[in-house]
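> Sharing a model prediction with you, sequence too.
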Amino acid sequence: MRFSKPATTVDQQIDLLVERGMRVPDRDYAHHYLTHLNYYRLGAYWLSFESDHHTHTFSSGTHFDDVVSLYVFDRELRLLVMDAIERLEVSIRTQWAYHLAYEHGPHAYLDQSVFKSSFNYARCISHVEEELGRSKEVFVSHYREKYTEPQLPPIWAVVEVMSLGQLSKWVSGLTRGKDRQAIAAIYEIDEVVLTSFLHHLTIVRNICAHHGRLWNRRVGFQARIPKKPKLLNQSLNLQQPKQLYNTLVLLQHFMNVISPGHHWQARLVELLKKHSIVNIEAMGFPKGWQDRPIWAGIRIIKGR
């Protein structure tokens, strides 16, 4: 079938929303938002307000303000999630570089035997070389000017130019399980959980970085559910493992380890209160979620 939908003006878009049952009491307000927010982009948020997805009619009482509130909530949620991911990423970089340098030497990443045969070493080292070539960091130019061998800087410098996606591959690509476990132990979880969560977070981070809808999204790659610590497992929603709630639980766990005394949980709770229109069950939040160990302030220790 050939695509035949015509382009529409902002006023026509507002008329269409009203025709489908949305209440737009302030057209100037709606016009402003639709001037700066693509109608198609905002459509991902009013989808949850539709009573019939085939005809795109809205549930009775749906306001344009409700859609904007949901959009703003999602934007603020992305910023909150990115804050936690940033801290986790910096911490993982530190632990990966520290452990490998101590166990295998300052240039451990140049030793292919440290990594699995299935690990695409050539491609990953090529990415590192490309990033170093583009980097304007002083520590990179300093190494080039002062040292001739090895050609590339030590692992603690190289890790600082890696993306989260690349770091995830380098961590999961380690040959020795005890190397992966030594890193995971810092965060009181199993190495399988750590490596799968890093892969999962790479996808989540990309969604956030490209300003994509996050709040009720099912991320394609699901992080492994940790069986231990037991209290962490009890904090998860095992019935809806693909929803964002479990991602938030694991981020909260990492924040507790990396930054004790943080206010990340308080900011999350405040965000949910501020945007009470949001259906948190669509995010995978179970009833009584704040009473679960991770949110109730119970110290989660590995093995418990």
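In hand now; what should we look at?
> hey, let's count contacts and neighbours off CA atoms from now on
Noted.
> Go ahead and name everything in contact with the helix or strand containing Leu16.
Counting by DSSP states H and E, the element that carries Leu16 is helix 10-19. With contacts defined as CA atoms under 8 Å, 6 or more residues apart in numbering, helix 10-19 is touched by 24, 27, 30-31, 34-35, 39.
> With respect to Ser163, which of those is nearest?
Comparing the contacts of helix 10-19 against Ser163 with CA to CA picks out Tyr39 as the nearest, at 32.1 Å.
> Once you drop chain neighbours, what's closest to that closest one?
Gln13 (7.5 Å; CA to CA, 6 or more residues apart in numbering).
> Can you report how many residues lie near the one you found?
For Gln13, the count of nearby residues is 16 (other CA atoms under 10 Å).
> That one and Gly43, how far apart?
According to CA to CA, to the nearest Å, Gln13 and Gly43 sit 11 Å apart.
> which stretches of the stretch 201-304 of the chain form helices?
Secondary structure of the stretch 201-304 of the chain (DSSP state H, counting those that start in this stretch): helices at 230-235, 244-258, 264-274, 293-296.
> centroid residue for the chain?
Taking CA atoms, centre = their mean, the centroid of the chain lies closest to Val204, which sits 3.1 Å from it.
> Tell me which residues are up against stretch 162-173.
Contacts of stretch 162-173 (CA under 8 Å, 6+ apart): 89, 93, 96, 115-116, 118-119, 124, 128, 131, 159, 180, 195, 198-199, 202.
> Need the distance between the two termini of stretch 132-139.
Stretch 132-139: ends 10 Å apart by CA to CA.
> which helix in this protein runs the most residues?
Secondary structure assigned by DSSP state H gives helix 64-104 as the longest helix of the chain.
> report the angle between the axes of that helix and helix 10-19?
In terms of direction (axes from the mean of the first three to the mean of the last three CA atoms, to 10 degrees), helix 64-104 departs from helix 10-19 by 100 degrees.
> what angle do helix 64-104 and helix 244-258 make?
Counting by the same axes, to 10 degrees, helix 64-104 lies at 50 degrees to helix 244-258.
> Included below, for side-by-side comparison, is a second structure:
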Amino acid sequence: MKKFLTHNQQLKNLRHKNLVIKNSSKTKRILESENYYTIINGYRSIFQDPSSHRPFRFRNGTTFEEIHSLYELDAELRNIYMKYILKIEKSFQSLVAYFFAKDNKNNNRAYLDFRNFRKPVLKKGFPRANAIHKTIAMFSNKMANEHDFAIQHHITVHQEVPIWVLINSLTLGEIAYVYYYLKDHLRLEIAKYYKNHRNKEYSTHVYSIRPDDIDNFLFSAKHFRNACAHNERFFCKSTGRIQNIGILKNQMKLYLPKKDFQTFERQINRTIVDYTNKFVSIPINQIKRQAGI
């Protein structure tokens, strides 16, 4: 069982593991406000002495300030990515609602009928074909949310909630399921929309976006979104389909307007430059390699 350590004992433990602590008072204040486990256990691995395994030892010269700088860099990267993931989330909300409503223009409750969705071929790593019932149940649960003013207003005044109203309450992960179960022609319409807009913006015809590509992106991107939302370690985040945040960034290019993507990329690069001189025991390039950026 892990023993409780006071903040002073934590500092002693870190020094015992070869970590340089330049300012005990400042380090203690940081640990008091930001949690030992989150900072040290979350970000220490890249600073490990490669010749040590058990017990853990830091590389010679590693300072607490370096670990805390990586912690802060990670927070900035999360904030940048979250901003643009949410833009993509909003874009998919809008397109899914538009094309589904257009295809079911005489029925504002069409999303509650499983016959208006497809039964996809079973693929490893994707939802089962009959899990559409869970997605429809999710729609019903959203309608029952008494704290969502827009939804409750439409129920009270119109006795129904159009999908373009309901869709705003869905997260990227929920949108991934809805898109996955859309009928094939609607999935293709949305894929064509992104493909045509990106090719037009970049004056090229090299971008090919298929519905399966969107499935792969959405079901992976939701994990990165959740990591951002819950302040999890982000710079070395990986999923089965997207191995690092650099690959995620490159895939986000397909779903962001060109101007937004260019700003997104500049913000990442500027943030990396701002932190370059804060690392001594390891080069910034080692962090960039793990992140894929």
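Sure, I can see it. Computed from a prediction, not measured in an experiment: that's the story for all the values here.
> Got a TM-score for the pair?
Once superposed, chain against chain, the TM-score is 0.82 (TM-score structural alignment, normalised by the length of the second structure); 258 aligned residues with a CA RMSD of 1.8 Å.
> Tell me which residue of the second structure matches up with the residue nearest to Tyr39 of the first structure.
Applying TM-score structural alignment, one finds that Gln13 of the first structure aligns to Gln10 in the second structure.
> any idea how far that match lies from Leu19 of the second structure?
Counting by CA to CA, the gap from Gln10 of the second structure to Leu19 of the second structure is 11 Å.
> try Phe114 of the second structure
For Phe114 of the second structure, the distance to Leu19 of the second structure - CA to CA - is 58 Å.
> Who has more neighbours out of those two?
Shown here are Phe114 of the second structure and Leu19; by other CA under 10 Å, Leu19 has more neighbours (22 against 15).
> Leu256 of the second structure: neighbour count?
Applying other CA under 10 Å, we find 20 residues neighbouring Leu256 of the second structure.
> cool, and His200 of the first structure?
20.
> got it, and His104 of the first structure?
12.
> what's the nearest residue to it if we skip its chain neighbours?
Nearest residue to His104 of the first structure, sequence neighbours excluded (CA to CA, 6+ apart): Val114, at 8.0 Å.
> isn't the one you found right up against Lys178?
No - counting by CA atoms under 8 Å, Val114 of the first structure does not reach Lys178; the two are 11.6 Å apart.
> what about these two, which has more around it?
With neighbours defined as other CA under 10 Å, Val114 of the first structure and Lys178 compare such that Val114 has more, 16 against 12.
> Return the distance of the aligned residue in the second structure for that one relative to Ile80 of the second structure.
If you follow Val114 of the first structure across to the second structure using TM-score structural alignment, you land on Asn116. For Asn116 of the second structure, the distance to Ile80 of the second structure (CA to CA) stands at 37 Å.
> ok, back up a step: what's the matching range in the second structure for the longest helix of the first structure?
The aligned range for helix 64-104 of the first structure in the second structure is 64-104, by TM-score structural alignment.
> Which position in the first structure pairs with Ser24 of the second structure?
Per TM-score structural alignment, Ser24 of the second structure is aligned with Arg27.
> Name the nearest residue to that match, ignoring sequence neighbours.
Ile14 (7.6 Å).
> So what's the residue count around the one you found?
Counted with other CA under 10 Å, Ile14 of the first structure comes out at 21.
> Asp26 of the first structure too?
10.
> cool, Tyr37 of the second structure as well?
Using other CA under 10 Å, Tyr37 of the second structure is surrounded by 10 other residues.
> which residue lines up with it in the first structure?
By TM-score structural alignment, Tyr37 of the second structure lines up with Tyr40.
> so how far is Thr8 of the first structure from its match?
Taking CA to CA, one finds Tyr40 of the first structure at 11 Å from Thr8 of the first structure.
> Please enumerate the strands of the first structure.
For the first structure, the strands defined by DSSP state E occupy 50-52, 57-58.
> for those strands, which one sits closest to Leu214 of the first structure?
Of the strands of the first structure, nearest to Leu214 of the first structure by CA to CA is strand 50-52, at 18.6 Å.
> Show me what the closest one is packed against.
strand 57-58 (3 or more CA pairs under 8 Å, 6 or more residues apart in numbering; DSSP states H and E).
> Tell me which other helices or strands the strand it packs on touches.
Here strand 57-58 of the first structure touches strand 50-52, going by 3+ CA pairs under 8 Å, 6+ apart.
> so how far is the strand it packs on from its chain's centroid?
Centre-to-centre, strand 50-52 of the first structure and its host chain are 29 Å apart (CA atoms, centre = their mean, to the nearest Å).
> Run through the residues that contact Arg78 of the first structure.
Applying CA under 8 Å, 6+ apart to Arg78 of the first structure gives the contacts 208, 211, 214.
> can you do 7 Å?
Applying CA atoms under 7 Å, 6 or more residues apart in numbering to Arg78 of the first structure gives the contacts 208, 214.
> what separates the aligned residue in the second structure for Gly173 of the first structure from Arg118 of the second structure, distance-wise?
Under the alignment (TM-score structural alignment), Gly173 of the first structure maps onto Tyr181 of the second structure. Tyr181 of the second structure sits 5 Å away from Arg118 of the second structure, taking CA to CA as the criterion.
> who has more neighbours, the two?
Tyr181 (23 against 15).
> what about the more buried one, distance to Tyr84 of the second structure?
25 Å.
> Give me the nearest residue to the counterpart of Trp164 of the second structure in the first structure, chain neighbours excluded.
Superposed on the first structure with TM-score structural alignment, Trp164 of the second structure falls opposite Trp156. Using CA to CA, 6+ apart and skipping residues adjacent in sequence, the residue nearest Trp156 of the first structure is Ala97, 5.2 Å away.
> any idea how far the one you found is from Val171 of the first structure?
10 Å.
> Which of those two has more residues huddled nearby?
Legend: neighbour count by other CA under 10 Å for Ala97 of the first structure and Val171, higher for Ala97 (25 against 21).
> Let me see the contact set for the more buried one.
Ala97 of the first structure is in contact with 155-156, 159, counting by CA under 7 Å, 6+ apart.
> Sort out for me which of the residues you listed are in helices.
155-156.
> Could you dump the contacts of Ala97 of the first structure into a markdown table with neighbour count and distance to His56 of the first structure added?
What follows is the contacts of Ala97 of the first structure, written out as a markdown table (neighbours: other CA atoms under 10 Å; distance: CA to CA, whole Å):
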| residue | neighbour count | distance to His56 of the first structure |
| --- | --- | --- |
| Ile155 | 21 | 54 |
| Trp156 | 18 | 53 |
| Val159 | 22 | 48 |
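> In contact with Arg217 of the first structure, which residues are there?
Residues in contact with Arg217 of the first structure, defined by CA under 7 Å, 6+ apart, are 243-244.
> Check the alignment and tell me where it lands in the second structure.
So, by TM-score structural alignment, Arg217 of the first structure is matched to Lys237.
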